[in-house]
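Student: Predicted model, plus sequence, below.
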Amino acid sequence: MRCIRDQTIAKDQLKRLSRRTTGEPQRKAIQAVEEILENVRVNGDKAVKTYTQRFDGFLPDPISIPPQTLKQAWEETPEALKSALQLAHRRISDFHSRQKPKDLSYEGLHGEVLARRWLPVEKAGIYVPGGRASYPSTVLMNAIPAKVAGVKRLVMTSPAGATGALNKTVMAAAHLSGVEEVYRIGGAQAIGALAFGTESVPKVDVISGPGNLYVTLAKKSVYGQVGIDSLAGPSEVLIIADHTALVEHVAADLLAQAEHDPLASAILLTTDDNLAKSLPSHLEAQLKDHPRAEICKSSLSDWGLIVVCKSLENCIELSNAFAPEHLELLVERPQALSEKVKNAGAIFLGPWTPEAAGDYLAGPNHTLPTCGTARFSGALGVETFLKTTSLITFTQNALEATEAAIKELAHSEGLHSHAESVNIRSNKQAN
């Protein structure tokens, strides 16, 4: 990991890290994704099966996994893992049930009734990544908010291994979460199937869940055809640490991010020069016999960064500019410092709150904005699967009290019939 002490250089390096999926690789991927999506739109299951065989090494015939197989996966799950999944399910459900928005209705100045009603989408598609690792936690973090929102039909896709078998714990989590429709497909072709519908896969209204570059670009392309949660890129953590932070905690938390993916980014901003100097040796020690050591080393080498700052205010300034997905505050007064954070997907306060707690079972969602998008977006939530409808009820008195203003605005826009639709109700002719 590169260590920097110059704040100007640090800003430039953080900008580089936030753009780690752009450039020529993305341009080539966009073209490939568009071809895949169009083929799936036109040829349905045939295209999905062809791409799955080409990219994942097996022919998904059938594409779907029977509910009984999901139930069997749950029944065969070891008891300790069952208990962990159930605890996570309870905590995530409890948190998301508290964030469900309420309808509103009130009477206006002239007796009119104005309201807004929240309604769930009918069908939601959940994408669960596979490949380098399997993520039952992602099943919970996507299915639970959809269920809390009231979505009647959940459709899940996830890439299977070369044998065509889906990870058993992923299937167990689907069963626990009440997901009965699961399809063993991944990549851009799975997003296309969810967006357009095929002979086997139903068209959905919203697609949620993280994925690789191809999945993200596919979600971006089909947005408008369907809703999406966000454009989640490679994961990232930024740790702000002072003299109170334990170097072994910092090293472990950085590696917890780096082990996700070679494109994952792990960053330390610290006011403690000794921490910065001792960190590399602790990282090396913890990487000894690490099962994902090569992924970690690639991530830290290409996208890791240590910045020594003069003050915590400098740390916050750099962090707010970077807008990290995960922000850990390993400082003496984390609560006070958190109040200065403007941009972050999730904030983890103090030495007893590793990011792993949030990834699995704290309660708030772990599907978060990445690559600087925390500047304008937040975590996946119940609202992701809801839509709002406005309800407007005017009385005659209310319309008569506002008709002059309505007509004035209509005429200002050159829309004659807008004004006339008010005139005709009050039996008046336009001047």
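Tutor: Alright, I've got the coordinates. Predicted model, so just to flag it, every value in this text is computed and none were measured.
Student: From here on, just use CA atoms for contacts and neighbour counts.
Tutor: Fine.
Student: and residue 119, what does it touch?
Tutor: For residue 119, the contact set (CA atoms under 8 Å, 6 or more residues apart in numbering) comprises 386-389.
Student: try 10 Å this time
Tutor: 103, 149-151, 383, 385-389 (CA atoms under 10 Å, 6 or more residues apart in numbering).
Student: just residue 99 next, same as before
Tutor: Counting by CA under 10 Å, 6+ apart, residue 99 has contacts 145, 148-149, 364, 381-383.
Student: same thing with residue 175?
Tutor: By CA under 10 Å, 6+ apart, the contact list for residue 175 reads 67-75, 139, 169, 181-182.
Student: Adding secondary structure, write these out as TSV.
Tutor: Listed next are these as TSV, based on DSSP: H, G, I helix; E, B strand; the rest coil:
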residue	secondary structure
67	helix
68	helix
69	helix
70	helix
71	helix
72	helix
73	helix
74	helix
75	helix
139	helix
169	helix
181	strand
182	strand
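Student: want to compare, so here's the second one:
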Amino acid sequence: MKLFNQPPKQEWDALCRRPVHAQESMDETISEVLKNVKRYGDVALQTYSKKFDGLDVSNFSVKTTEFLQAEKAISSQLKDAINLAKRNIEKFHTAQKEAVTVVETTSGVACWRKSAAIEKVGLYIPGGTAPLFSTILMLGIPANLAGCREIVLCTPPNKAGEIDPAILYTAQLVGITKVFKVGGAQAIAAMAYGTKQIPQVYKIFGPGNQYVTKAKELVQQGGIPIDMPAGPSELLIIADRSCVPEFVASDLLSQAEHGADSQVLLLCESKQVIEKVMNEVKQQLLKLPRKAIAEKALANSMAICFNSLEECIDFSNSYAPEHLIIATENATSLAESIINAGSVFLGNYSCESAGDYASGTNHTLPTNGFARNYSGVSLESFVKKITFQKLSAEGLANIGPSIELMAEAEGLYAHKNAVTIRLKSLQNDGTK
């Protein structure tokens, strides 16, 4: 990790920039994939499966027997863990349901809004070096709670053409049966445009590598909404002398092992604490199976010593991290000053892994500074809000003259007439 000591504010913008990795004409490459899948459908998917995965696949749908085999392959201990996480995630997201509230803005004018589920949603679940079955819980549970009628899941198979058993078990657990063995940008294209085998959806969710991310970005430009702009995983930790260096180091490494393009930051007002954490990072890194990946991420990461915790908070708000851990003595009060972050973890025992798996909050979060203007996935991500209004004769009489004046001022006389004709009818009927 690179070390910085009390950098002046004029250097903060540069420090907040995420690492830029070579993309080798990615726009052109992914655009070609999207175009071919849109035009040739399943034939294009077969071609790309052979080209990218070395698989000769003609039927992408997961069969019932594969779900049954997956359930048998999962240990009872892992099933219990997944079910515990499921209960907590359901509980947290169920609490996000909103009651319909009717507001009478003027006597006789009632306005309200209600949530309506997005009918068809697509979930992308990575299945490469880390099969993220936990993401199925994070996306499938709120999709079901929202009432989405059709949930489509795409995930890449392994070299044998099989899906990780934990992914299939978790999908079935949350009621998802339309699972397809397709990965990469071609999976995003299939869900965006539809093929004979894979249904078209109205919104696409889920993390992925740079190719999946770019595909989501491009289909959104074409009118298919996505959950949020995404990028490599990131974690920022604010620590003071009350932190446990071993804990802080473990959190930094837990995020660094996500991928070589991940980034972790440690902010502290004590050089001694930073040194202790860095020593722990070196020791713990030696024991990690994904050591090589974590080392690459650490090369793009930073430890910064500031004059005060308040300055650490200011920098964190500028950086807008996906995950933020506040490992300080007064973590809860400091958190009141946080305005830009995807998900915040308070105190020495609130490890980021808890949010990734089982505390109940959603782990699908904005990265790359988008926490400044985006929220993480929630129940609201799977619904749209529809507004309603109902005017009585009295209500129209109360606001009609104002509408007429405003419409005339904008030169929209048909708008004015839609009110005038009704007001005259009320006068002729003698209704007030």
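Tutor: That came through fine. Keep in mind that this is a model prediction, so the values were computed, not measured.
Student: that older thread, which among the contacts of residue 119 of structure 1 gets closest to residue 249 of structure 1?
Tutor: residue 383 (34.4 Å; CA to CA).
Student: burial of the closest one, as a residue count?
Tutor: Residue 383 of structure 1: 20 surrounding residues under other CA atoms under 10 Å.
Student: show me what contacts whichever residue in structure 2 pairs up with it?
Tutor: Under the alignment (TM-score structural alignment), residue 383 of structure 1 pairs with residue 380 in structure 2. By CA under 10 Å, 6+ apart, residue 380 of structure 2 lies in contact with 93, 96-98, 115-117, 142-143, 146.
Student: show me the contacts for the closest residue to residue 377 of structure 2 other than its chain neighbours.
Tutor: Distances taken as CA to CA, 6 or more residues apart in numbering put residue 364 closest to residue 377 of structure 2, at 5.6 Å, once the chain neighbours are dropped. By CA under 10 Å, 6+ apart, the contact list for residue 364 of structure 2 reads 135, 138-139, 205-207, 227-228, 230, 322, 342-343, 355-356, 375-378.
Student: As a check, name the ranges of all helices in the stretch 251-400 of structure 2.
Tutor: Assigned by DSSP state H, counting those that start in this stretch, the helices in the stretch 251-400 of structure 2 fall at 271-285, 291-299, 309-319, 331-335, 352-357, 393-409.
Student: which position in structure 1 aligns with residue 139 of structure 2?
Tutor: Using TM-score structural alignment, the equivalent of residue 139 of structure 2 in structure 1 is residue 142.
Student: Was I right to think that match contacts residue 135?
Tutor: No. Residue 142 of structure 1 is beyond contact range of residue 135, at 11.3 Å (criterion: CA atoms under 10 Å).
Student: Residue nearest the middle of structure 2, spatially speaking?
Tutor: Closest to where the C-alpha atoms of structure 2 average out (CA atoms, centre = their mean) is residue 364, at 3.2 Å.
Student: Just tell me what that residue corresponds to in structure 1.
Tutor: So, by TM-score structural alignment, residue 364 of structure 2 is matched to residue 367.
Student: what do you get for residue 244 of structure 2?
Tutor: Checking TM-score structural alignment: residue 244 of structure 2 goes with residue 246.
Student: what's the burial count for that match?
Tutor: Other residues near residue 246 of structure 1 come to 15 when the count uses other CA under 10 Å.
Student: picking that back up, generate a PyMOL selection restricted to the buried entries among the contacts of residue 175 of structure 1.
Tutor: For the buried members of those, the matching PyMOL selection, counting by 16 or more other CA atoms under 10 Å, is:
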select buried, resi 67+70+71+73+74+139+169+181+182
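Student: Run through the residues that contact residue 368 of structure 2.
Tutor: Applying CA under 10 Å, 6+ apart, we find residue 368 of structure 2 in contact with 16-19, 229-234, 263, 319-322.
Student: now do 7 Å
Tutor: By CA atoms under 7 Å, 6 or more residues apart in numbering, the contact list for residue 368 of structure 2 reads 18, 231.
Student: Equivalent analysis for residue 411 of structure 1, please.
Tutor: residue 419.
Student: Need the counterpart of residue 47 of structure 2 in structure 1.
Tutor: Alignment note (TM-score structural alignment): residue 47 of structure 2 maps to residue 50 of structure 1.
Student: cool, residue 102 of structure 2 as well?
Tutor: Match for residue 102 of structure 2 (TM-score structural alignment): residue 105.
Student: List the residues that contact residue 193 of structure 2.
Tutor: Here residue 193 of structure 2 is in contact with 38, 200 (CA under 7 Å, 6+ apart).
Student: Map it onto structure 1.
Tutor: So, by TM-score structural alignment, residue 193 of structure 2 is matched to residue 196.
Student: any idea how far that match lies from residue 383 of structure 1?
Tutor: Separation of residue 196 of structure 1 from residue 383 of structure 1 (CA to CA, to the nearest Å) stands at 23 Å.
Student: Could you do residue 168 of structure 1 as well?
Tutor: Distance, residue 168 of structure 1 to residue 383 of structure 1, by CA to CA: 29 Å.
Student: Repeat that for residue 307 of structure 1.
Tutor: 37 Å.
Student: Kindly report the same for residue 344 of structure 1.
Tutor: Distance from residue 344 of structure 1 to residue 383 of structure 1, counting by CA to CA: 19 Å.
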